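let's see this in three dimensions:
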Amino acid sequence: MSDSSTASDLVVVGAGIVGLAHAVEAVRRGMSVTVVERDERAVGASVRNFGHACITAQTGEALSFAEQARETWLRLGGEAGFDVAECGTVVAARSAEEIAALEELSEDRGPDQVRLLAPAEATAAAPVSAEGLHGAALLPRDLRVDQQRAAAAIAEWLAAQPGVRMLWSTPVLGVEEGLVRTGRGSLRGRRVVLCVGHDLDRILPETADAAGMRRCVLQMLQVRAPELRLDPALLTGTSMLRYPALARTEGARALRERWSEQRPELLEASVNHMLTRLPGGDLVVGDTHTYSRTPEPWSSEELDRLLLAETRDLLGRDDLTVVRRWQGVYASAEGEFLRTRISPGVTAVAVTSGIGMTTAFGLAPSVLDSLA
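Next comes the predicted model:
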């Protein structure tokens, strides 16, 4: 595959959702693009997630990227042929602290973005148990993306565009100005972006070290609940402790303080208990978080039982069947995004906060602007 004569305008290393977002943006700008990926298809964070574009719960730069990405998701869903639903998110509140956090967010963002729901409205919007329910909030701008199809569909769409090459099963060994060295030969590119997520330490270990990059490993479940229909994403009090727009509220701070005494197991496992629906109707249930440069390879049955117990309690259902179990993984570092100039025309890019699906299509234009 050695190709030292023809240079693409952009070489993208990595065909996960972050890499694909850069390729999509480059095509929009009329650039020639080569995407090189070590696997024969995307099998990492881009397919192991909730399929949830959590827009409203972001802040700052991430919120701006998420809003921009929303429009691209809606456009690409139609052009590339995968499901994108404007289903919104229901955030269930089962304590006084949680409803206070939602009220603070609604006051900050306004009723068009955060609509407060009484308990009866909440149970009508999502199949949650009415027992102990204080209310909820609807975040209507959030999206649901078919995560098991989206990356493959976008890659297929890209491959059909003029000036685009998709190179699969091709490991990248190193990068330098204007050149990407692979196991199949060298590629030339006027600009290069490395979008390899947590595997940055395999190619540029010093860059990963400087960023303090680790792997965040998630435990997740696919659960079957007979005759249950969940259209919006469903978040809980644990989500209020993780998503920044909610975590900064007084209600969330009070909730964390109470749980440190009453529910320490949720905090110790860094649980974000949330549910989304797959196209066939099963639920994606997650997740727990552990952080390490080199994670242990073992899953914890105790953590899976914790997630399942929380789900039974949230839905008021005992007839849940686990269909699949898996570990998600993403890059974790200080801040939400890593953008590091390696050499002239070469930049390493990663979403380091687990919000790649939410923000990648807004992040990519800013990166290409900086390269230009």
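
please make it C-alpha for all contacts and neighbour counts, starting now.
Noted.

tell me where the stretch 201-350 of the chain has helices.
Counting by DSSP state H, counting those that start in this stretch, the stretch 201-350 of the chain has helices at residues 205-211, 237-240, 244-247, 250-262, 264-268, 301-315.

could you do the stretch 51-200 of the chain as well?
With helices called from DSSP H, counting those that start in this stretch, the stretch 51-200 of the chain shows them at 60-76, 96-109, 119-125, 150-159, 200-203.

circling back: quick one, which of the helices of the stretch 201-350 of the chain is nearest to Ala122?
In terms of CA to CA, the element of the helices of the stretch 201-350 of the chain nearest to Ala122 is helix 301-315, at 12.1 Å.

so which residues make contact with stretch 226-246?
52, 56-59, 87-94, 98, 101-102, 105, 125-127, 144, 247, 252-253, 256, 266, 271-277, 281, 319-320 (CA atoms under 8 Å, 6 or more residues apart in numbering).

span of that stretch from start to end?
Terminal residues of stretch 226-246 are spaced 32 Å apart (CA to CA, to the nearest Å).

in that stretch, what's buried?
Buried positions in stretch 226-246, judged by neighbour count with 16 or more other CA atoms under 10 Å: 230-246.

Proceed likewise with the subsequent sequence, for comparison:
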Amino acid sequence: MESNEYGSGHSESGHSDLLIVGAGIVGLAHAVAAAERGLRVTVLERDERAVGASIRNFGHICLTAQSGRALDYGLAGRQRWIDLAAKAGFWLRECGTVVVARAADEFAVLEEFAERRGGDQVRLLDRAEVAGRLPLLDPATVGGAWLPLDLRVDPRQAVPALAAWLAAEGVRFHWGAQVQQVADGEVISTAGRFTADRVIIAVGHDVDRLAPSAAAEVELRRCLLQMLEVCPDTPVPVDPAVLSGLSMLRYSGLADCTAATAVRQRFQEQRPDLLDLAMNLMYTQRPDGNLVIGDSHAYARTHLPFDEEGTAELIIAEARRLLGTDRLTVRRRWRGVYASSDHTDFLITDLDPATRVVSVTSGIGMTTAFGLAADALTT
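Predicted structure coming up:
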């Protein structure tokens, strides 16, 4: 029998009601949904622990700024996050999000968004109210909005805690198990041969490695981003997640507002360098007080292995402006990678009657995974 910090696995092969390939947040969400239905569940993960996009993110359950199916999935999964934090014992904050407006056109977007969504989802803030929620603030701030439904977790803690809890609940995990072939309910891996009534392939941006036809169907690419963890010289508590005007151009609920056109035009005229990087200027605070800041975005099937230091420098410079302080010490840097498609936010496709590929192709896996998994297992 194999064991590790997440719980026990089994070296023997066997039959399951559901076998999941991939132990990132999307795979774990499927395991949760299946286990709650009383199914026998096995999870195969090629690494010894989750190391991909599921732990490299802001830990921001950013549901309110979404639209369409993403919003539906986010709202459906919100209470699941809260319940699982209590069961699995990981840190979670029901703290909402503050969207900071630093120009009149940005505040116009928030006014339109609030009118569309109503006070349960969006509450406008004047400058003093923003300052009351954010002790570090750009003096240019004119107002903002609070999105009270959004949540925060520490992904570096939440994902392994969730896997450990699932293992204790009877889900079988095989860590360090490279899957080589999946077809018609049979899975061949370095941990042995497995069979299942149903197989879910949830391998994020590596769909093309195991299911190239599914990746080709949506012209899947990898989105490469740069992120940093910084420490202000004077530590202060920042409870909510914080978005900026650039976020209004990225999240569909905000970007779909008519007023967002003026914001984009201003950035095109004044700061095209930020748009060239598809920057989403935002930050969240980790439980230790450090701030996770970012992030840039670049798209390709295969990326060069070199990170441009100028990109990180630009992120830091813009974070300093947003925070209204020059005193930030960089503690960590990393690159994130997630699946991306111009055709859909969610890849859900069947390879055969027993095998389904599920991937979030829009960088919002933490926000949507639980709602997505419930849907993918039902339909």
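
TM value for the aligned chains?
For these two chains in superposition, a TM-score of 0.97 is obtained (TM-score structural alignment, normalised by the length of structure 1); 367 aligned residues with a CA RMSD of 1.0 Å.

ok, back up a step: give me the ChimeraX select line for the contacts of stretch 226-246 of structure 1, limited to the buried ones.
Buried residues within these, by 16+ other CA under 10 Å, are selected in ChimeraX with:
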select :52,56,57,58,87,88,89,90,91,92,93,94,98,101,102,105,125,126,127,144,247,252,253,256,266,271,272,273,274,275,276,277,281,320
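
return the subset of the contacts of stretch 226-246 of structure 1 lying in strands.
If you go by DSSP state E, the contacts of stretch 226-246 of structure 1 have 52, 89-93, 144, 274-277 in strands.

out of those, which one sits closest to Ile342 of structure 1?
The closest of these, once distances to Ile342 of structure 1 are taken by CA to CA, is His52, at 31.5 Å.

which residue, other than its chain neighbours, is closest to the counterpart of the closest one in structure 2?
Using TM-score structural alignment, the partner of His52 of structure 1 in structure 2 is His60. Leaving aside its chain neighbours, His60 of structure 2 sits nearest to Arg152 (4.8 Å; criterion: CA to CA, 6 or more residues apart in numbering).

and for Ile55 of structure 2, the neighbour number?
Residues near Ile55 of structure 2, counting by other CA atoms under 10 Å, number 20.

right, and it touches Val159 too?
Yes: using CA atoms under 8 Å, Ile55 of structure 2 is in contact with Val159, at 7.0 Å.

ok, back up a step: now check structure 1 for the residue matching the residue nearest to His60 of structure 2.
Per TM-score structural alignment, Arg152 of structure 2 is aligned with Arg144.

who's in contact with its match?
Contacts for Arg144 of structure 1 were tallied using CA under 8 Å, 6+ apart; they are 51-53, 84-88, 232-233, 276.

again, only using 6 Å
51-52, 84-85 (CA atoms under 6 Å, 6 or more residues apart in numbering).

now do Val323 of structure 1
222-223.

ok, how many other residues are close to Pro297 of structure 1?
8.

that one and Phe50 of structure 1, how far apart?
To Phe50 of structure 1, Pro297 of structure 1 is 22 Å away according to CA to CA.

same question, Gln219 of structure 1
Counting by CA to CA, the gap from Gln219 of structure 1 to Phe50 of structure 1 is 12 Å.

of these two, who's got more company?
Between Gln219 of structure 1 and Phe50, counting by other CA under 10 Å, Phe50 is the more crowded of the two (28 against 23).

can you tell me how far that one is from Ala210 of structure 1?
Phe50 of structure 1 is 30 Å from Ala210 of structure 1, by CA to CA.

over to Gly197 of structure 1?
Distance of Gly197 of structure 1 to Ala210 of structure 1, computed by CA to CA: 15 Å.

before we move on, what about Pro279 of structure 1?
From Pro279 of structure 1 to Ala210 of structure 1 the distance is 40 Å (CA to CA).
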